[in-house]
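Student: the sequence isn't on hand, but the structure is:
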């Protein structure tokens, strides 16, 4: 590879800082192939720049060809900028200008994988290995331009493992990842272990038959795998060839999920357009915004290449309400970022903080627990956090009635949106309108009961009749539904809000509780499949419940509705 400044092949330079730190970090040659990745490259390069690894121990080699988008412009802008920085040991960007925009066997779609494309990829990766060894690099790291390495400790952590072939597990927002759990006759086979690794039920580094991106290979060894097609029965696929060459040398590929590392776009159909790939990046942006301290960002000089976000709207509802505790600005920041990416305009509703409620406050507000209520699992009265949660939703119902809000989407602040959320919710309510569905409440996220009987609404593909359910993560509510929930005077016989809903649509499994509410005619349904889930479950790291950790209340007071 040519050094950026001198134009000559030179060994990595040793700085005073390196000497003072003792042992030098191994040198890493990052090989990147980019085609039609203008929608990922600004994020990709930002994350590469943020890697906590000495940049003078990194050489970056990029090849790009047959682009139909702004990929060449982004690569040139980035190359110019990093050349002025002088941070990396060396940078080489080689672009085959377009047109031609496609290889001659590609057809109409720019994302089609053809034999000529595979052969080109194989040739370029072989070239990368040769150059990396000529460069005296210790490792080569094959990175696709849509592999978003969010954890800036990734490279340092992988190198420290000193494994011959290792990669970080990358998530996609679904069941796809950058490794195969099984392979039979060169075809992908999903295994139980694949799911266990993907869902972090097993944590560590695990041998797998194939890894398709982000493989870090130790090239200090005499024999290393290549992309040679040593058997005509092997498909002419770069990663299958690499996996088979690894097996031939008795070298094990390992995928690691001991940390959360980053994301990868899911593959799309060969006949798809680039827009479908743009949608995949939007999914990853919501994933990062939901689970990481900051959303995906772009280096300032690359922002101009990013597609514009959708103009914010209430996506067909009169209002979108977001409930957030003022002492949880972390959740608000994440939800704000996610809703901004999704193009959803919302009104913030300050939650009633149960941790600040005292018995005299409940007495003053005239709140009284349903005498028969005991928590079904722990046999206790309501907690202050559950009371605060109910009052937060109650506040919104009153706002809807006061302001004549016909339809509202109500969201809590610890939720995870399913991919294509906006499209799916619009499709859901378009179907409801076509069916003339008479509804008050539509669950979008909930916990189903184990023995639920929930048939689809006649003629529907996406809506079911709802049975007893838990959680109020997110739901749509009509003005009529809000009035019904208020008219039942729930503060006079309070239960948790996720118990109140099934009572009001007459599907609760506790008949004595239901008898306390004479009118139970709320017309409730649910999206199927669900569109919202919790960001964390009770057994997972990072799970915090502001309701469950609050103290138990004692409710024995009279009623004065002062909300």
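Tutor: Nice, thanks for sending it over. On a predicted model such as this, the values are computed, not experimentally measured, just so you know. Numbers count the residues shown, from 1 in each chain.
Student: all contacts plus neighbour counts: C-alpha atoms, from now on.
Tutor: Will do.
Student: mind listing the strands in the stretch 1-150 of the chain by residue range?
Tutor: Taking DSSP state E, counting those that start in this stretch as the criterion, the stretch 1-150 of the chain carries its strands at 28-34, 58-65, 90-96, 139-144, 147-148.
Student: now swap in the stretch 401-550 of the chain and tell me
Tutor: 407-411, 415-417, 441-448, 463-465, 469-478, 524-527, 532-534.
Student: before we move on, the earlier item: possible to save the strands of the stretch 1-150 of the chain as JSON lines with distance to residue 520?
Tutor: Shown next, in JSON lines, are these (distance: least, Cα to Cα, whole Å):
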{"stretch": "strand 28-34", "distance to residue 520": "59"}
{"stretch": "strand 58-65", "distance to residue 520": "63"}
{"stretch": "strand 90-96", "distance to residue 520": "67"}
{"stretch": "strand 139-144", "distance to residue 520": "56"}
{"stretch": "strand 147-148", "distance to residue 520": "50"}
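Student: can you redo those strands as CSV with distance to residue 130 and mean neighbour count?
Tutor: Below are the strands of the stretch 1-150 of the chain laid out as CSV (distance: least, Cα to Cα, whole Å; neighbours: other Cα atoms under 10 Å):
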stretch, distance to residue 130, mean neighbour count
strand 28-34, 11, 24
strand 58-65, 12, 21
strand 90-96, 15, 19
strand 139-144, 10, 23
strand 147-148, 23, 25
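Student: quick one: closest of the strands of the stretch 401-550 of the chain to residue 290.
Tutor: In terms of Cα to Cα, the element of the strands of the stretch 401-550 of the chain nearest to residue 290 is strand 415-417, at 6.8 Å.
Student: mind listing what's buried along the closest one?
Tutor: Neighbour-count burial for strand 415-417, counted by 16 or more other Cα atoms under 10 Å, picks out 415, 416, 417.
Student: residues touching the first one, list them.
Tutor: Residues touching residue 415, when contacts are defined by Cα atoms under 8 Å, 6 or more residues apart in numbering, comprise 473, 474, 532, 533, 534, 535.
Student: would you convert the residues you listed into CSV that also reports neighbour count and distance to residue 189?
Tutor: Below are the contacts of residue 415 laid out as CSV (neighbours: other Cα atoms under 10 Å; distance: Cα to Cα, whole Å):
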residue, neighbour count, distance to residue 189
473, 21, 35
474, 25, 36
532, 22, 29
533, 19, 28
534, 19, 29
535, 16, 29
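Student: putting a second one here so we can go through both:
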């Protein structure tokens, strides 16, 4: 399993700390230079980039896009990306391997979550870790695995920064993507390291009755979409267990 770590070239201490942490777990990783959003001229941004995003949010988003591009360019069947301010469970690679072995049509699997995990259970892995399709926003992109086909679809549907990258992944169900997550998380943010992203998109939106009703309606649509997606995945697993894999 190929492991990448997103890291700004100037963040030498983070890079060294992260590589040392992974080495202690017996994990080799390739440093993937992150995009410095503050150094990007507006003319170089993808058409449609939301101007309300901070430079840090744009850089973070485009760094993840570059990861998807590399997965496709190299033809990697599966790959994991980690941000450089995380700590990984010793079970991370085994959990990922167990998920791959399920043979499900997944685009990505999030290995971290900043918010409580709520959603539809798909299955429980051998070690007790659950694979869950979230119907509440888990937030965060501290670590996740992508498949080759998933990277292609992500590039087709989410290549333009219209919101923060974790918000885009939270809305997977809107984009026809299948992106479950693991519970409990096997990648966690290191709280001792300050975030390099300043500001937060949409943080100053005025609360109105119209926005509230729209959120309620969207939450209901999401629950239905996630339920149907999870049911389909569980059905595939059931057919596989009975020796009749889905076509």
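Tutor: Structure received. Quick caveat, the model's predicted, so the values are computed rather than measured.
Student: before we move on, back to that, in CSV, list the strands of the stretch 401-550 of the first structure along with distance to residue 239 of the first structure.
Tutor: Shown next, in CSV, are those (distance: least, Cα to Cα, whole Å):
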stretch, distance to residue 239 of the first structure
strand 407-411, 42
strand 415-417, 32
strand 441-448, 38
strand 463-465, 41
strand 469-478, 41
strand 524-527, 39
strand 532-534, 34
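Student: which of those sits most buried?
Tutor: Stretch with highest mean neighbour count among the strands of the stretch 401-550 of the first structure: strand 524-527 (a mean of 24; mean count of other Cα atoms under 10 Å).
Student: how about the helices in the second structure?
Tutor: Ranges of helices within the second structure are 12-24, 55-74, 92-101, 148-158, 165-170, 209-241, based on DSSP state H.
Student: make JSON lines from these and add mean neighbour count and distance to residue 120 of the second structure to it.
Tutor: Supplementary listing: these in JSON lines, determined by neighbours: other Cα atoms under 10 Å; distance: least, Cα to Cα, whole Å:
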{"stretch": "helix 12-24", "mean neighbour count": "15", "distance to residue 120 of the second structure": "31"}
{"stretch": "helix 55-74", "mean neighbour count": "21", "distance to residue 120 of the second structure": "26"}
{"stretch": "helix 92-101", "mean neighbour count": "16", "distance to residue 120 of the second structure": "16"}
{"stretch": "helix 148-158", "mean neighbour count": "19", "distance to residue 120 of the second structure": "20"}
{"stretch": "helix 165-170", "mean neighbour count": "20", "distance to residue 120 of the second structure": "14"}
{"stretch": "helix 209-241", "mean neighbour count": "14", "distance to residue 120 of the second structure": "6"}
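Student: how about residue 83 of the second structure, what's its match in the first structure?
Tutor: Residue pairing (TM-score structural alignment): residue 83 of the second structure is matched to residue 412 of the first structure.
Student: closest one to residue 34 of the first structure out of the contacts of residue 415 of the first structure, please.
Tutor: Using Cα to Cα, residue 535 comes nearest to residue 34 of the first structure of the contacts of residue 415 of the first structure, at 32.4 Å.
Student: and that closest one, what's its match in the second structure?
Tutor: Matched to the second structure by TM-score structural alignment, residue 535 of the first structure sits across from residue 190.
Student: show me what contacts that match?
Tutor: Per Cα under 8 Å, 6+ apart, neighbours of residue 190 of the second structure: 85, 86, 87.
Student: also residue 69 of the second structure?
Tutor: 151, 152, 155.
Student: what's the counterpart of it in the first structure?
Tutor: In the first structure, the residue matched to residue 69 of the second structure (TM-score structural alignment) is residue 398.
Student: closest one to residue 113 of the second structure out of the contacts of residue 69 of the second structure, please.
Tutor: The nearest member of those to residue 113 of the second structure, counting by Cα to Cα, is residue 151 at 20.1 Å.
Student: report the contact partners of the closest one.
Tutor: The contact partners of residue 151 of the second structure, taken as Cα under 8 Å, 6+ apart, are 68, 69, 71, 72, 107, 108.
Student: among those, which one sits closest to residue 228 of the second structure?
Tutor: Among the contacts of residue 151 of the second structure, and counting by Cα to Cα, the member closest to residue 228 of the second structure is residue 107, at 16.5 Å.
Student: residue 35 of the second structure reaches residue 62, doesn't it?
Tutor: Yes: look at residue 35 of the second structure against residue 62 with Cα atoms under 8 Å: they come within range, at 6.4 Å.
Student: how much does stretch 143-155 of the second structure stray from the first structure?
Tutor: For stretch 143-155 of the second structure, the mean deviation from the first structure after alignment is 0.6 Å (mean Cα distance after the TM-score superposition for the first structure).
Student: in the first structure, what range does that stretch match?
Tutor: Using TM-score structural alignment, the residues of the first structure aligned to stretch 143-155 of the second structure are 474-486.
Student: now residue 447 of the first structure: closest residue in space, sequence neighbours ignored.
Tutor: With sequence-adjacent residues excluded and distances taken as Cα to Cα, 6 or more residues apart in numbering, residue 447 of the first structure is closest to residue 470, at 4.8 Å.
Student: out of the strands of the stretch 401-550 of the first structure, which gets nearest to residue 121 of the first structure?
Tutor: Closest of these to residue 121 of the first structure is strand 415-417, at 35.0 Å (criterion: Cα to Cα).
Student: and the closest one, how far from the second structure on average?
Tutor: Mean deviation of strand 415-417 of the first structure from its aligned counterpart in the second structure after superposition (mean Cα distance after the TM-score superposition for the first structure): 1.2 Å.
Student: swap in stretch 386-393 of the first structure?
Tutor: Compared with the second structure after the fit, stretch 386-393 of the first structure shows a mean deviation of 0.4 Å (mean Cα distance after the TM-score superposition for the first structure).
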